[in-house]
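Enquirer: I would like the atomic coordinates for the input below:
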Amino acid sequence: MHHSYKIIADENMPLVNKLFSSSVDVKLIPGREIRRHHLKDVDVLLVRSVTRVDQQLLHDTSVKFVGSATSGTDHIDVEYLDQNGIVFAYAPGCNSIAVAEYSLSAMSSMCKDWASKRVSVVGCGNVGLTLLSALSSFDVECNFFDPFVKRDEFCQLNDLEKIIDSDLICFHTPLTIGGNFPTENLVDDYMLEALRPGTAIINAGRGEVVSGKALLKCLKQKKKLRVALDVWEKEPSINLDLLEMIDIGTPHIAGNTTEGKLRGTWMLHNAFLNWIGCPEKLVPEKNVIKSTQVENNMQTNNVPELCLQGYDIDLDDRLLRDSMHNENRNDAVVGKIFDGLRKNYRQRHEYLAPYLQC
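Expert: This is a model prediction of the structure:
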């Protein structure tokens, strides 16, 4: 017997209607506005990182499947889903190329000769691995720290404190609060004090990995650090004082390439079809992605120029600053502007794939 499934999905997920429409009734809602009353008779909830999915949202609803079109899961109470028999799927690696491109372009904007410097990557998951692969293909001296991963093909540091010897440090970790290696406030007063003047910090992982209070204090004390932040504490109501002090600020768009977002939706569609027992209906990934790709016409032997041609990060930095320029520090207004920039983000394409070794 054919069953029609009811889906609530974040309106910023592309192709949801096209991929799912054959067997479902899809309703699109802004991710931050999804509430329990929307889910009373819904089978499937599809979200992005702005929606907190936990008991408060799902209690006394009919949701049986939750999908997150993200590579991280710290906005999902996975334990609650498991305890209540709710199937969970997410999209690890869907935007790893896009986020790696962000870090490369941030380095290129802040440090024109970074290809001759030493780069440390903190976190060697999908994004970190992609970034390391790109750095290696560009013959850049690089290493990584991740206590949960072992990679023989790259130089691995066994002590986080050794990253202070690097010229550029890219943070691509999930947010973890407990355990032996918590990442919350990983970049704190102590680490910032230990960094050499001129060190560049890039955070495109989770906002709470960098202590905004410690960073603002450090920069106000005139320590010469170069900083790029795509993720922030207390999003979407970001700290405008901190924005004014750093080199590059963007509204959590590092992973927002057309291909990355489509890949996330496709991965959830795959998981959904497996859940309902119809994997044979899956549309091949290449069919979803190929129609969006543009020809790579970049021609340069200069690595920083290549990265900035591929992705103009300064455009996104200027847009955030210009949008916030006359704001009166009202958190609600700042948050609305921040979310609006994410929702209406320009079309951006990946360029890095031909240069990857993995």
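Enquirer: C-alpha from now on. contacts and neighbour counts both.
Expert: Fine.
Enquirer: sec struct for the spatially most central residue of the chain, please.
Expert: Residue closest to the average C-alpha location in the chain (CA atoms, centre = their mean): residue 255, at 4.8 Å. Secondary structure, DSSP: H, G, I helix; E, B strand; the rest coil: residue 255 is coil.
Enquirer: I'd assumed residue 164 was in contact with residue 118.
Expert: No: using CA atoms under 8 Å, residue 118 makes no contact with residue 164, being 10.6 Å away.
Enquirer: ok so, going back, report the contact partners of the residue nearest to the centre of the chain.
Expert: Applying CA atoms under 8 Å, 6 or more residues apart in numbering, we find residue 255 in contact with 95, 96, 97, 98, 99, 102, 261.
Enquirer: Out of the residues you listed, who's the most crowded?
Expert: The most crowded member of those, judged by other CA atoms under 10 Å, is residue 98 (30 neighbours).
Enquirer: Are we agreed that residue 316 is in a helix?
Expert: Yes: membership of residue 316 in a helix is supported by three-state DSSP.
Enquirer: Now do the same contact list for the residue nearest to it when sequence neighbours are not counted.
Expert: Nearest residue to residue 316 in three dimensions, chain neighbours excluded: residue 250, at 5.9 Å (CA to CA, 6 or more residues apart in numbering). The contact partners of residue 250, by CA under 8 Å, 6+ apart, come to 229, 230, 231, 316, 317, 320.
Enquirer: ok, residues contacting stretch 125-145?
Expert: Contacts for stretch 125-145 (CA under 8 Å, 6+ apart): 92-93, 95-97, 99-101, 103-104, 115-124, 149, 154-160, 163, 172-173, 303, 352, 355-358.
Enquirer: which ones among these are found in strands?
Expert: If you go by DSSP state E, these have 118, 119, 120, 121, 122, 155, 156 in strands.
Enquirer: if I look at residue 322, how far off is residue 240?
Expert: 12 Å (CA to CA, to the nearest Å).
Enquirer: okay, these two: which has more neighbours?
Expert: A count of neighbours by other CA under 10 Å puts residue 240 above the other of residue 322 and residue 240, at 17 against 11.
Enquirer: and this one, so I can compare the two:
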Amino acid sequence: MTDLRVFVTRKWPDEVEAALTSRFDTVLNDDEGSLDRSLIAHAMARYDVLCPTVGDTIDADLINEADRCRLIANYGVGFDHIDLDAAKAKGIAVTNTPGVLTDATADLAMTLLLMAARRTGEGERMVRSGEWSGWHPRHLVGSAVSGKTLGVVGFGRIGQALAKRAQCGFGMTILYHARHEVGGDIVRDTRARFCPDLAGLLEQSDFVSIHVPGGEGTRHLIDSDALAAMKPGSFLINTARGSVVDHDALAAGLRSGHPAGAGLDVFPEEPLVPPALLDLDNVVLLPHLGSADAETRRAMGMRALRNIEAFARGADLPDRVA
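Expert: Next up is the predicted model:
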């Protein structure tokens, strides 16, 4: 136990909360929902460490009022909801939880790909509503996955993990677009081919999966022009950040049948889902489940704890991003 004061904005796994409270003067949130902005401001003025999630916007105004907080230990790998420049100017360190959610998110991207291709969301809704009239040859015919081409936009840990699943499990041809060409075992194992031009990848891919960080640099990377460049009959999958896709353009494309379908786990203003998508059958909509398995959520918390412990010792922070 130290006199370091830690404030957690949302309920974390029990094991992680127990570890935090055993080591530090910790205030937990017993509510699964988000905190009012004024309470976060209050916490940053009175606690040494703030532990937010992707659903907590930590902007410059909050940071500039933070009289005591000196570490933002984010619960998650993405940090575009935190103003890093303001934190740096204020002398507040920011950490994240990389690596531990790679497999869970890649699994979910593959799940969305299969759901969109095989129209399982439509089928499940039909069964639950009592509208299923029985098997017939042309009922809910979707797209095959095995042997098709997958285009991965952003080839970091999660993109590479998805490529491995798609190639080894389904024999898919892998294309990838990234800032730099990647080498090593992943390219050898998946025979992934680098596409320096995004449009070139879109034109060749039966499925396109997004794995880039959020922020202004990638906002609306998938816009109306990108959607128009996609191969006829193709599908878009996004488990990265909602801001990467122009959802109005996507809805218009889905209505016209180009792309043929989509699978989305993230949205620009969560928990709000763009209304234009809600009445479309050819899009699978999930409530940000990318890291939602028990092992991963626990590992994320323990990774955040590791950064807090390093901060308490005055040691280098293992996962510092600012």
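Enquirer: about what we covered before: kindly supply the ChimeraX command isolating those of the contacts of stretch 125-145 of the first structure that are buried.
Expert: A single ChimeraX command selects the buried members of the contacts of stretch 125-145 of the first structure (16 or more other CA atoms under 10 Å):
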select :92,93,95,96,97,99,100,101,103,104,115,118,119,120,121,122,123,124,156,157,163,172,173,303,352,356
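Enquirer: Restricted to helices, list the contacts of stretch 125-145 of the first structure.
Expert: Under the assignment DSSP state H, the contacts of stretch 125-145 of the first structure contribute 96, 97, 99, 100, 101, 103, 104, 303 to helices.
Enquirer: now those residues in CSV, with distance to residue 11 of the first structure?
Expert: Below are these laid out as CSV (distance: CA to CA, whole Å):
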residue, distance to residue 11 of the first structure
96, 22
97, 23
99, 21
100, 25
101, 25
103, 27
104, 29
303, 36
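Enquirer: Would you mind checking which of those residues is nearest to residue 289 of the first structure?
Expert: Of all these, residue 97 has the smallest distance to residue 289 of the first structure: 13.6 Å, by CA to CA.
Enquirer: Give the equivalent position in the second structure for that closest one.
Expert: With TM-score structural alignment as the criterion, residue 97 of the first structure lines up with residue 103 in the second structure.
Enquirer: Same check on residue 37 of the first structure?
Expert: Residue 37 of the first structure maps onto residue 42 in the second structure, by TM-score structural alignment.
Enquirer: and its match, helix, strand or coil?
Expert: Quick answer, by three-state DSSP: residue 42 of the second structure is helix.
Enquirer: Look up how far residue 102 of the second structure lies from it.
Expert: Taken as CA to CA, the span from residue 42 of the second structure to residue 102 of the second structure is 33 Å.
Enquirer: Same question for residue 14 of the second structure.
Expert: Applying CA to CA, the value for residue 14 of the second structure to residue 102 of the second structure is 22 Å.
Enquirer: Kindly report the same for residue 33 of the second structure.
Expert: Residue 33 of the second structure is 25 Å from residue 102 of the second structure, by CA to CA.
Enquirer: give me every residue that touches the counterpart of residue 93 of the second structure in the first structure.
Expert: Alignment note: residue 93 of the second structure maps to residue 87 in the first structure; criterion TM-score structural alignment. For residue 87 of the first structure, the contacting residues are 64, 65, 66, 81, by CA under 8 Å, 6+ apart.
Enquirer: What about these, which one has the most neighbours?
Expert: residue 66 (24 neighbours).
Enquirer: Hmm, that residue is touching residue 86, no?
Expert: Yes: if you go by CA under 8 Å, residue 66 of the first structure and residue 86 touch, sitting 7.1 Å apart.
Enquirer: Which residue numbers in the second structure does stretch 185-204 of the first structure align to?
Expert: Counting by TM-score structural alignment, stretch 185-204 of the first structure corresponds to 220-239 in the second structure.
Enquirer: where exactly do the helices run in the stretch 51-200 of the second structure?
Expert: Remark: helices assigned in the stretch 51-200 of the second structure by DSSP state H, counting those that start in this stretch are 60-64, 84-90, 102-118, 120-129, 157-170, 185-190, 198-204.
Enquirer: Give me the helices and strands touching the third one, please.
Expert: In terms of contacts (3 or more CA pairs under 8 Å, 6 or more residues apart in numbering; DSSP states H and E), helix 102-118 of the second structure is packed against helix 157-170, strand 235-238, strand 261-264, strand 283-285.
Enquirer: now what about whatever helix or strand comes next after the second one, what contacts it?
Expert: Using DSSP states H and E, the helix or strand that follows strand 235-238 of the second structure in sequence is helix 247-256. By CA under 8 Å, 6+ apart, the surrounding residues in contact with helix 247-256 of the second structure are 223-224, 227, 259-262, 274, 276-277, 280, 282-283.
Enquirer: what about helix 247-256 of the second structure, how far off from the first structure?
Expert: Following the fit onto the first structure, the mean deviation recorded for helix 247-256 of the second structure is 1.7 Å by mean CA distance after the TM-score superposition for the first structure.
Enquirer: Kind regards, and thank you for your time.
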